[in-house]
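Participant: Pasting the sequence and the predicted model now:
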Amino acid sequence: MPDFSSFEDAPVPSPTTETEQPSKETSVNQEEPNQEPSEDFVAGVLAQLDSLYRTALRMTNNQQEAEDLVQETMLKAFRFSNTYRPGTNLRAWLFRILNTSAINRYRKLATHPTPASLPEGEDFYLYNHIRDLSGQELTQGAEEEVLEKYLDEDVYRALMDLPYNFRMPVILADIEGLSYKEIAEALQIPIGTVMSRISRARRQLQKSLWQYAQERGYVKAH
């Protein structure tokens, strides 16, 4: 079961509460279901199915829950396809539904949630630690060489250790390749908040992976 206890205790944002308000047509209006989605819409939604599932799986760490979330997202998308305006960002619209569905689904697990935070730190934590151990400046690919040694389970473990409100932006940015603007639309938070959370999440991931590297003997501790 995913940990949503760190997510802000507030109603799921509506289009009128975010800094960059999406158009009325791109919000999911629960009161005005449509009758039949267009073929282009169906094709566009189905094209995002794998991406939605990957994200849901990383959000929940549970295959069945991920499948349930994606199914709920797809049902809402098809039922309320009339609220999506053709030509706008369908991918961000779908991820917004997925994120909102996840929060609503697990909100009851958090009786007194508080906003989560991550410690401030340097942007190049991993790079600097490898440099300090080697005693010299590193080439651009040196950090990547170390990162390539990590097992998938290490990366996944570090990712799941992030608070949800930091995990989701970094999943969308670094795994699914969404732009900052798309992530802001999907999560209904300002772009500046997206950038801040991704930056801090990446630093925390680097710190966690550095610890795993020491545990597995990829690098030596001071």
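Facilitator: Structure's in. What do you need?
Participant: CA only for contacts and neighbour counts going forward, please
Facilitator: Fine.
Participant: Look through this protein and tell me its longest helix.
Facilitator: The longest helix of the chain (DSSP state H) is helix 191-215.
Participant: Now name the helix or strand holding residue 106.
Facilitator: Using DSSP states H and E, residue 106 sits within helix 90-106.
Participant: other SSEs contacting the next helix or strand after that helix?
Facilitator: The helix or strand immediately downstream of helix 90-106 is helix 125-134, counting by DSSP H and E. Helix 125-134 sits against helix 142-147, helix 191-215, with contacts defined as 3 or more Cα pairs under 8 Å, 6 or more residues apart in numbering; DSSP states H and E.
Participant: Between these, which one is closest to residue 23.
Facilitator: Among those, helix 191-215 comes nearest to residue 23, with 16.7 Å by Cα to Cα.
Participant: Buried ones in the closest one, by neighbour count?
Facilitator: Along helix 191-215, these residues count as buried under the neighbour rule (16 or more other Cα atoms under 10 Å): 191, 194-195, 197-210, 212-213.
Participant: about what we covered before: as a markdown table, the helices and strands packed on helix 125-134 with distance to residue 60 would be great.
Facilitator: Shown next, in a markdown table, are the helices and strands packed on helix 125-134 (distance: least, Cα to Cα, whole Å):
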| stretch | distance to residue 60 |
| --- | --- |
| helix 142-147 | 24 |
| helix 191-215 | 17 |
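Participant: who are the neighbours of the helix holding residue 106, in terms of helices and strands?
Facilitator: Applying 3+ Cα pairs under 8 Å, 6+ apart, we find helix 90-106 packed against helix 39-47, helix 49-60, helix 63-79, helix 180-187.
Participant: then this one, side by side with the first:
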Amino acid sequence: MEQDSSDQHYSDKEKIAAFDNEFMPHIDAMYNFAFRLTHDEDDAKDLIQDTFLKSYRFINSFQKGTNAKAWLFRILKNSFINDFRKKSKEPAKVDYQEVEGYYNSEKANSNITTDLRIDTIKDMMGDEISNALNSLAVDFRTVIILCDVEGFTYEEMAKILDIPIGTVRSRLHRARNLLKEKLQSYAQSMGY
């Protein structure tokens, strides 16, 4: 069987050099993207770790001199989607020890009363935007995060998502319209 000429074989030294020089400079941007996708620090860290493990495992498919950032973001995005699909099929889990710990703590026994209306209104706008964004399909949420939050160009997004630029533009336009619709009904319900 003939081997594809695009396959490269990295020595151990070349793998380390690729990680140090090509991959690690993007770890902060990757974490920001992972956190915006997962909304959880631990899940974002797990996603980054999974991305780096996969990038090490499949490093021979990375072509030297190409856009390492786009290659890593594509792995991260695919890992997130795979985890998202797997988790969406699992039943919801509750950590009963955490609930029990709260009710046995001093916080639960304090006599401090709070005006829940103030707390709710104070955080509502941020929560409503997050909820609207989270309610979008993964493909739409991803383009909004990559473009409007992370500031990637259409070209970078096309490489990360492995889709044509025209599809990026179309998906982003549709995602923004869906988000606008979701937030418009919220704004109307608030009297705007």
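Facilitator: Alright, I've got the coordinates. Keep in mind it's a predicted model, so treat the numbers as computed, not measured.
Participant: average gap between the helix holding residue 106 of structure 1 and structure 2?
Facilitator: Once fitted to structure 2, helix 90-106 of structure 1 is off its aligned match by 1.5 Å on average (mean Cα distance after the TM-score superposition for structure 1).
Participant: Report the angle between that helix and helix 180-187.
Facilitator: Helix 90-106 of structure 1 and helix 180-187 are oriented at 40 degrees to each other (axes from the mean of the first three to the mean of the last three Cα atoms, to 10 degrees).
Participant: how about helix 90-106 of structure 1: buried residues?
Facilitator: 90-103.
Participant: Same question for stretch 23-37 of structure 2.
Facilitator: By 16+ other Cα under 10 Å, the buried positions in stretch 23-37 of structure 2 come out as 23, 30, 31, 32, 33, 34, 35, 36, 37.
Participant: Same check on stretch 130-139 of structure 2?
Facilitator: In stretch 130-139 of structure 2, counting by 16+ other Cα under 10 Å, buried: 132, 133, 134, 136, 138.
Participant: mind checking how far the residue most central in space within structure 2 is from residue 16 of structure 2?
Facilitator: With distances taken as Cα atoms, centre = their mean, residue 37 lies nearest the centre of structure 2, 2.3 Å away. According to Cα to Cα, to the nearest Å, residue 37 of structure 2 stands 28 Å off from residue 16 of structure 2.
Participant: One more: residue 76 of structure 2?
Facilitator: 20 Å.
Participant: nearest to residue 52 of structure 2, of the buried residues of stretch 23-37 of structure 2?
Facilitator: Nearest member of the buried residues of stretch 23-37 of structure 2 to residue 52 of structure 2, counting by Cα to Cα, is residue 23, at 8.5 Å.
Participant: What's that closest one aligned with over in structure 1?
Facilitator: Counting by TM-score structural alignment, residue 23 of structure 2 corresponds to residue 45 in structure 1.
Participant: can you pull the contacts of that match?
Facilitator: Residue 45 of structure 1 makes contacts with 74, 77, 90, 91, 94, as judged by Cα atoms under 8 Å, 6 or more residues apart in numbering.
Participant: Can you list which of the residues you listed carry over to structure 2?
Facilitator: Using both residues aligned by TM-score structural alignment, their matches' Cα atoms under 8 Å, structure 2 keeps these contacts from those: 90, 91, 94.
Participant: Now render the residues you listed as CSV, adding distance to residue 153 of structure 1.
Facilitator: Listed next are these as CSV, based on distance: Cα to Cα, whole Å:
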residue, distance to residue 153 of structure 1
90, 31
91, 28
94, 28
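Participant: Just tell me what the residue nearest to the centre of structure 2 corresponds to in structure 1.
Facilitator: Aligned against structure 1 by TM-score structural alignment, residue 37 of structure 2 finds its counterpart in residue 59.
Participant: The aligned partner of residue 162 of structure 1 in structure 2: what's it in contact with?
Facilitator: The alignment partner of residue 162 of structure 1 in structure 2, by TM-score structural alignment, is residue 136. Listed by Cα under 8 Å, 6+ apart, the contact partners of residue 136 of structure 2 are 175, 178, 179.
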